[in-house]
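A.B. asks: Here you go, sequence then predicted model.
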Amino acid sequence: MTLTVENQPDQSRYALLQDGEAIGVAEYQLRDGAIVFTHTEVDEEKREKGMASTLVKAALDDVRDNSELRVIATCPYVRSWLSEHPDYAELQQR
């Protein structure tokens, strides 16, 4: 099983791919120097296996490494994930 996360800007989302098949998404909107994460979802049969955390971490790492965007989390899952990972707090303060 190969897991990858890719930014799909034409669909305003990061996709979690398992062997090339999308099994989860973290949707976002770009506005005023920020990336607003609005919704995260993983296929029901893949939940509770850390897949959503893998997706969100990879998406936030991509934002940190490849942009100057500030992160705004309106998605409850991303907001919760950020509160549990204080080492990502600087993304919300850019």
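C.D. replies: Cool, the structure landed.
A.B. asks: can we go C-alpha only for contacts and neighbour counts from here?
C.D. replies: Noted.
A.B. asks: What's the separation between the one residue sitting closest to the centre of the chain and residue 93?
C.D. replies: For the chain, the residue sitting closest to the mean C-alpha position, by C-alpha atoms, centre = their mean, is residue 56 at 3.3 Å. Computed with C-alpha to C-alpha, to the nearest Å, the distance linking residue 56 and residue 93 is 18 Å.
A.B. asks: Use this one as the comparison:
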Amino acid sequence: MSETEHQVIHDAQNHRFVITVDGSEAGYADYALETPENDGPAVRDFNHTVIDPAFRGRGLSAPLIRFALDDTLEANLTYRATCSAVEHFIGKNGRYADGLAGPV
């Protein structure tokens, strides 16, 4: 299988991270931004991840989720994984467990 060129961007206005392959949108990870009542950091609740059926089987969810979580940590935010794909990714990549927000 040949390597495809993919890019992930943060579409902050629509609260999602989008992955494109050779310029076509291949999927996204949606989140809800939660502002805590105390002085803690805001939380991105990753609640829905989709890879378009035409792009499935190419391993695109991992780079999409990795970029989204890395971006969240770099922004000094925490995250919640109410999406099963994000929860599974964190379970397989333990270094992301430290960025998890407290219980829902």
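C.D. replies: Happy to help now that I have it. Since this is a predicted model, take the numbers as computed values, not measurements.
A.B. asks: Show me the strands in the second structure, by range?
C.D. replies: 6-11, 16-21, 24-34, 43-51, 78-81 (DSSP state E).
A.B. asks: Please point out which parts of the third one sit buried.
C.D. replies: Neighbour counts over strand 24-34 of the second structure (16 or more other C-alpha atoms under 10 Å) mark 25, 26, 27, 28, 29, 30, 31, 32 as buried.
A.B. asks: What of the first one?
C.D. replies: Using 16+ other C-alpha under 10 Å as the test for burial, strand 6-11 of the second structure gives 6, 7, 8, 10.
A.B. asks: I'd like the strands of the second structure as CSV, with distance to residue 90 of the second structure appended.
C.D. replies: Listed next are the strands of the second structure as CSV, based on distance: least, C-alpha to C-alpha, whole Å:
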stretch, distance to residue 90 of the second structure
strand 6-11, 18
strand 16-21, 17
strand 24-34, 14
strand 43-51, 12
strand 78-81, 8
